[in-house]
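S.K.: With the input below, show me the fold.
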Amino acid sequence: MKIAVVSDTHMPRFAKALPLALREGFAREEVALILHLGDFTAPEVAERFAAVAPFDAVAGNNDGPELQQRFGRRKVLDVGGVRIGMTHGDGDGRTTLARALGAFAPAEVDVILFGHSHAPYCARHGDVWVMNPGSPTDKRTNPRYSWGVLELREDGVFPALHYYDDKSAGGDHGSSSG
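M.R.: Take a look at the predicted model:
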């Protein structure tokens, strides 16, 4: 099973529609679930993702009360026996990574997904995979837009980050993985 991981879409400010490269990536990877790690900034953004595949999320610091009530700020999902911790990663003190790691008790999860910094990150911390997919619409100081995939297989969890250059809803986009 493949799970798409996105965060920090900040729509409609940074994009009016889901980027073509992102939609094509979802199709190419044949994602069965999409997880969003907050900062939608508009409730209808959740519906755009839900129209593509089954969907779940947590709200971020730029999301209003409707999204916070609908999704909450922290959750643990069990997907095929893999415990996935989701948090936006904002808060006081420490780094975004440190806040994400601190959001879950030891051995509570197999994977921690977080956003907030817009900086792609994927590394193993002990027995736990930790991923920030970056942003598919607001790359900030990063060279490319990004999103992630978690592949859940019988032999383990395999995360990957995917990058692209053009966030437009159509046209040439220079999509590639990396």
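
S.K.: Only C-alpha atoms from now on, for both contacts and neighbour counts.
M.R.: Fine.

S.K.: Wait, a helix at residue 26?
M.R.: Yes. Under DSSP: H, G, I helix; E, B strand; the rest coil, residue 26 sits within a helix.

S.K.: Pretty sure it sits against residue 5.
M.R.: No. Under the criterion of Cα atoms under 8 Å, residue 26 makes no contact with residue 5, lying 10.0 Å away.

S.K.: Here is a second sequence; please produce its structure as well for comparison:
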Amino acid sequence: MIKVGILSDTHIAKITEQFRKNCVSAFAGCDAIIHAGDLTDISILSTFAGKDVYGVCGNMCNPATRQLLPETKIICLNGYSIGICHGTGPRHNIEERLLRLLPGTDCIVYGHTHIPTCHKTGDTLFINPGSFQGTGNYGAPGTYGVLHINKDSLKGSIHELVR
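M.R.: The predicted model follows:
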């Protein structure tokens, strides 16, 4: 089994001690990390040294980060294809647009809306971990996702940060 920690919309320019503590707590035991964009600065990914890290840029990333990270990425873990994209535009049909952008993937991980969700539509598992820093609308708490990948199943879940 592979355990993947998923976060998005961190919106911080430098690593703080609280961010580091939250990451250690949330992603203990994870084999890999997916950051679905709006990390703001690529240095944030250094928090996950020693793990496989997959990231994409988002609309709030600085120019240097946009140069280094793609807008979309497809990875294969344990035989499953996982599409990663921050997302853009209005939220009302974002998953339809992502399906067109990342067709045939088993799982699509995205951010942008700050609304955590984990559900299956057709054959595709959608995971939006929400905003890790809790910068969601109206002071929503920080959230993240976890993806468990077995030989014959994908299972996702959403969790609230414990501070």
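
S.K.: After superposition, what is the TM-score?
M.R.: The TM-score (TM-score structural alignment, normalised by the length of structure 2) is 0.87; 160 aligned residues with a Cα RMSD of 2.1 Å.

S.K.: quick revisit: looking at residue 26 and residue 5 of structure 1, which has the bigger crowd around it?
M.R.: residue 5 (29 against 23; other Cα atoms under 10 Å).

S.K.: so where does that one fall, helix or strand?
M.R.: Using DSSP states H and E, residue 5 of structure 1 maps to strand 2-6.

S.K.: mean distance, that strand to its aligned residues in structure 2?
M.R.: Relative to the matching residues in structure 2, strand 2-6 of structure 1 has an average distance of 0.5 Å after the fit, by mean Cα distance after the TM-score superposition for structure 1.

S.K.: Which other helices and strands does that strand contact?
M.R.: strand 33-36, strand 145-153 (3 or more Cα pairs under 8 Å, 6 or more residues apart in numbering; DSSP states H and E).

S.K.: Mind putting those strands into TSV with mean neighbour count and distance to residue 173 of structure 1?
M.R.: TSV is the format used below for the helices and strands packed on strand 2-6 of structure 1 (neighbours: other Cα atoms under 10 Å; distance: least, Cα to Cα, whole Å):
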stretch	mean neighbour count	distance to residue 173 of structure 1
strand 33-36	23	21
strand 145-153	22	11
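
S.K.: could you dump those to JSON lines with distance to residue 133 of structure 1?
M.R.: Shown next, in JSON lines, are the helices and strands packed on strand 2-6 of structure 1 (distance: least, Cα to Cα, whole Å):
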{"stretch": "strand 33-36", "distance to residue 133 of structure 1": "9"}
{"stretch": "strand 145-153", "distance to residue 133 of structure 1": "5"}
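
S.K.: for the ones you listed, which one sits closest to residue 59 of structure 1?
M.R.: strand 33-36 (8.3 Å; Cα to Cα).

S.K.: Which stretch of structure 2 lines up against that closest one?
M.R.: Structural correspondence for strand 33-36 of structure 1: residues 32-35 of structure 2, per TM-score structural alignment.

S.K.: Relative to structure 1, what is the average displacement of the matching stretch?
M.R.: Stretch 32-35 of structure 2 versus its aligned partner: 0.5 Å mean (mean Cα distance after the TM-score superposition for structure 1).

S.K.: So which residues lie in contact with that stretch, not counting its own?
M.R.: Outside stretch 32-35 of structure 2, the residues that touch it by Cα atoms under 8 Å, 6 or more residues apart in numbering are 2-8, 48, 51-56.
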